[in-house]
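In: Just need the structure, nothing else, for what follows:
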Amino acid sequence: MADPRIIDITLDEKTILWRSADVAQERRIAIFDLLEENHFAPLRTHPDGYAGPYKVFMRVADGRLVIEVRRTDDSPLEAVILGLASFRRPIRDYFAMFESYQQAIQQATPQQIETVDMARRAIHNEAAELLRNRLEGKIDVDFDTARRLFTLICVLHIRG
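Out: Prediction:
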């Protein structure tokens, strides 16, 4: 019986060189929300018919995102590799808006905070659609799963 969801997700700690408390909190929330509800269905048919649930390990290697998909017993199932060139601008924009939002929370009016938050969400939504498109034919994910995965991709790109 198919169970197309992630039950555990890990990020390569060696990739993350620096993190602020705010970014660490974003990461915790993204992982928590992702594990609470997600749709993650690799499209490759496996000889043993395995169809989830999955454990996922994400890392960046040689400018590429590597999504290692594993069975519940941690045995490898497959790895999906995506070039990151098309994500550079959304990642940069995401962090710029993230910083603006954090500053707005401390200094701005509620209306200004809402405006920055709407812009931040729009960038996040566009990046989630980009990720869904890039995963097309490899892994089927719903929109909310793609949003949370994009947050984690951003965390993997933090540099001190």
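
In: can we go C-alpha only for contacts and neighbour counts from here?
Out: OK.

In: if I pick the residue in the chain sticking out farthest from the centre, what's in contact with it?
Out: Computed with CA atoms, centre = their mean, the residue of the chain farthest from its C-alpha average is Thr109, at 30.1 Å. When contacts are counted by CA atoms under 8 Å, 6 or more residues apart in numbering, Thr109 touches no other residue.

In: Next: Arg134.
Out: Contacts were defined as CA under 8 Å, 6+ apart; by that measure Arg134 touches Leu82.

In: so where does it fall, helix or strand?
Out: Arg134 belongs to helix 110-135 when elements are defined using DSSP states H and E.

In: If you count contacts, what does the very next helix or strand once past that helix end up packed against?
Out: Sequence-wise, the next helix or strand downstream of helix 110-135 (DSSP H and E) is strand 139-141. In terms of contact count using 3 or more CA pairs under 8 Å, 6 or more residues apart in numbering; DSSP states H and E, strand 139-141 is assigned the packing partners strand 40-42.

In: before we go on, could you also do this sequence so I can check it against the first one:
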Amino acid sequence: MSEHRLSSVELDAATLPAATAEIEHERRVAIFDLVEKNSFEPAGADGGPYALKLSLLDGRLVFDIAGPEFARAHGLSLNPLNKVVKDYIAICDSYFEALRGTSPSQIEAVDMGRRGLHNEGAELLKARLDGKIAVDHETARRLFTLVTALYRRG
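Out: Have a look, this model is predicted:
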């Protein structure tokens, strides 16, 4: 039996918002990190590895999954994720601003908030995938990073 993991992740550029070079870089790094180490088990699949294509369609994040003798798509409404993603993007912006000239204690405080929101987003995403795709906490964190990068516009 094959491992339950992602071997590739593709973004459907036709359905994603336009991005700057910086945002494109964020997306590539998020994909690299996700593929490098993950635990990804679609319900009903005997084994992977799996190829994942992410797209945005009618306000839904679509997970199109293909593996050996397995193919399925799942759509998740983005509405439950909107607030935590927007808050996470805002605190990341604050974090990068703090790195440019604030005290170490202020940087640490913003970073703690950033990590807390990242964990909150990962747990929310994991809960939204429950019954469809089983992921561990670290995979959920990496997926949340990618989802956040998809939200960012150029």
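
In: counterpart of the residue farthest from the centre of the first structure in the second structure?
Out: In the superposition onto the second structure, Thr109 of the first structure corresponds to Ser103 when matched by TM-score structural alignment.

In: How many residues are close by Gly116 of the second structure?
Out: Using other CA atoms under 10 Å as the criterion, Gly116 of the second structure is surrounded by 13 other residues.

In: all helices of the first structure, in order?
Out: Chain-ordered helices for the first structure, with DSSP state H as the definition, fall at 21-36, 88-107, 110-135, 143-155.

In: export those helices to JSON lines and tack on distance to Ala2 of the first structure?
Out: Conversion of the helices of the first structure to JSON lines gives the following (distance: least, CA to CA, whole Å):
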{"stretch": "helix 21-36", "distance to Ala2 of the first structure": "17"}
{"stretch": "helix 88-107", "distance to Ala2 of the first structure": "33"}
{"stretch": "helix 110-135", "distance to Ala2 of the first structure": "19"}
{"stretch": "helix 143-155", "distance to Ala2 of the first structure": "18"}
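
In: Highest mean neighbour count out of those helices?
Out: Here the criterion is mean neighbour count by mean count of other CA atoms under 10 Å, and of the helices of the first structure the winner is helix 143-155, at a mean of 22.

In: Now do that one: which range of the second structure does it align onto?
Out: Using TM-score structural alignment, the match for helix 143-155 of the first structure in the second structure runs over residues 137-149.

In: Looking at the second structure, name the residue matched to Ala122 of the first structure.
Out: In the second structure, the residue equivalent to Ala122 of the first structure is Gly116, according to TM-score structural alignment.

In: of all the helices of the first structure, which lies closest to Leu11 of the first structure?
Out: Closest of the helices of the first structure to Leu11 of the first structure is helix 143-155, at 7.8 Å (criterion: CA to CA).

In: between the closest one and helix 110-135, how many degrees?
Out: Here helix 143-155 of the first structure points in a direction 100 degrees away from that of helix 110-135 (axes from the mean of the first three to the mean of the last three CA atoms, to 10 degrees).

In: All good on my end, thank you.
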